[in-house]
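S.K.: coordinates only, no sequence provided:
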């Protein structure tokens, strides 16, 4: 397994240091530093009690916890949230309660998100008049349709469409 040294400042020493729930997990758990109750549809920045210093060429990404999403409709507004290598402030999680009826309470110490550290590349853009072709081309949201071209045996069953007129209900 690849490892990278990350300096971590504990802003709340009573909270655990972020760690993997199981060996081999991609993310480490972030914990809530404060109690918060989110009304239906409400969002709030929840502090985690940690700040980090990533090495150059790395970024950390704050991902929702799948269990919170599945059981309570709680997610992250800007998922994944990006922590740049130069950021030194406390990691905050922008939680949102998508449930339309029930409030959700976060308690101090609850695991509220996962932090995934990844190596990132810096793009060097080259302005061109045209882009090279590709199999996908300029097809956007929903352009491959909602049905498979073939069933598990390989027989044709549906037709994917690249007609933008068929996308009107899939885009904002």
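M.R.: Ah, there it is. Values in this document were obtained by computation on a predicted structure and should not be read as measured data.
S.K.: alpha carbons only for contacts and neighbour counts from here, please
M.R.: Will do.
S.K.: ok, residue 96 touching residue 78?
M.R.: No. Taking contacts as Cα atoms under 8 Å, residue 96 lies outside contact range of residue 78: 9.6 Å.
S.K.: what about those two, which has more around it?
M.R.: Remark: of residue 96 and residue 78, residue 96 carries more neighbours, 22 against 14, as counted by other Cα atoms under 10 Å.
S.K.: here comes the other one, which I'd like you to weigh against the first:
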């Protein structure tokens, strides 16, 4: 699949880091470092704008290394980039640790995964089919 991309950053286009990786690493495109204090969040630019095909979305996901080593996550994870959005991809990082974290220009801050999705139409009904789980919600499975 080919994705049209505008790269207004100082960095190369995102690449897969291994042959079977699902996500491409997104890099921060910053004029100056951004420091995130504990529980602070910031919208970090990437300098990239994409043209996602209709029937697909791009998902912005956290990087596991930043999460485990520094407590850095993404507030709205996964963030969705719709096929009709043409603006810059920005990543809403949050620092869930007790220590300040500095985001530097060119740092890999998130992953981008492109995935197919379906467009639905609602079918109003009076009842739904029965299942073993039924309406059991949070924590209801696996209990006897």
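M.R.: In hand now; what should we look at? Because the structure is predicted, anything quoted here is derived from the model rather than measured.
S.K.: next, the TM-score between them, please.
M.R.: The TM-score (TM-score structural alignment, normalised by the length of the second structure) is 0.95; 142 aligned residues with a Cα RMSD of 1.0 Å.
S.K.: for stretch 60-71 of the first structure, which positions count as buried?
M.R.: Neighbour-count burial for stretch 60-71 of the first structure, counted by 16 or more other Cα atoms under 10 Å, picks out 60, 61, 62, 63, 64, 65, 68, 69.
S.K.: residue 86 of the second structure: what's it in contact with?
M.R.: 49, 50, 51 (Cα atoms under 8 Å, 6 or more residues apart in numbering).
S.K.: could you do residue 10 of the second structure as well?
M.R.: Residue 10 of the second structure makes contact with residue 29, according to Cα under 8 Å, 6+ apart.
S.K.: ok, it to residue 113 of the second structure distance?
M.R.: 22 Å (Cα to Cα, to the nearest Å).
S.K.: ok, residue 133 of the second structure next?
M.R.: For residue 133 of the second structure, the distance to residue 113 of the second structure - Cα to Cα - is 31 Å.
S.K.: these two: which has the busier surroundings?
M.R.: residue 113 (16 against 9).
S.K.: so what's that one up against?
M.R.: Taking Cα under 8 Å, 6+ apart as the contact definition, residue 113 of the second structure lies against 22, 23, 24, 58, 59, 60, 61.
S.K.: which of the buried residues of stretch 60-71 of the first structure fall in strands?
M.R.: Among the buried residues of stretch 60-71 of the first structure, the ones falling in strands (DSSP state E) are 60, 61, 62, 63.
S.K.: list the contacts of the counterpart of residue 123 of the first structure in the second structure.
M.R.: Aligned by TM-score structural alignment, residue 123 of the first structure pairs with residue 120 of the second structure. Contact partners of residue 120 of the second structure, counting by Cα under 8 Å, 6+ apart, are absent.
S.K.: show me the contacts for residue 37 of the first structure.
M.R.: By Cα under 8 Å, 6+ apart, the contact set of residue 37 of the first structure is 103, 104, 105, 106.
S.K.: highest neighbour count among these?
M.R.: For the contacts of residue 37 of the first structure, neighbours tallied by other Cα under 10 Å; top is residue 104, 20 neighbours.
S.K.: quick one: map that one onto the second structure.
M.R.: That one, residue 104 of the first structure, aligns with residue 101 by TM-score structural alignment.
S.K.: ok, residue 55 of the second structure touching residue 83?
M.R.: Yes. Using Cα under 8 Å, residue 55 of the second structure is in contact with residue 83, at 7.4 Å.
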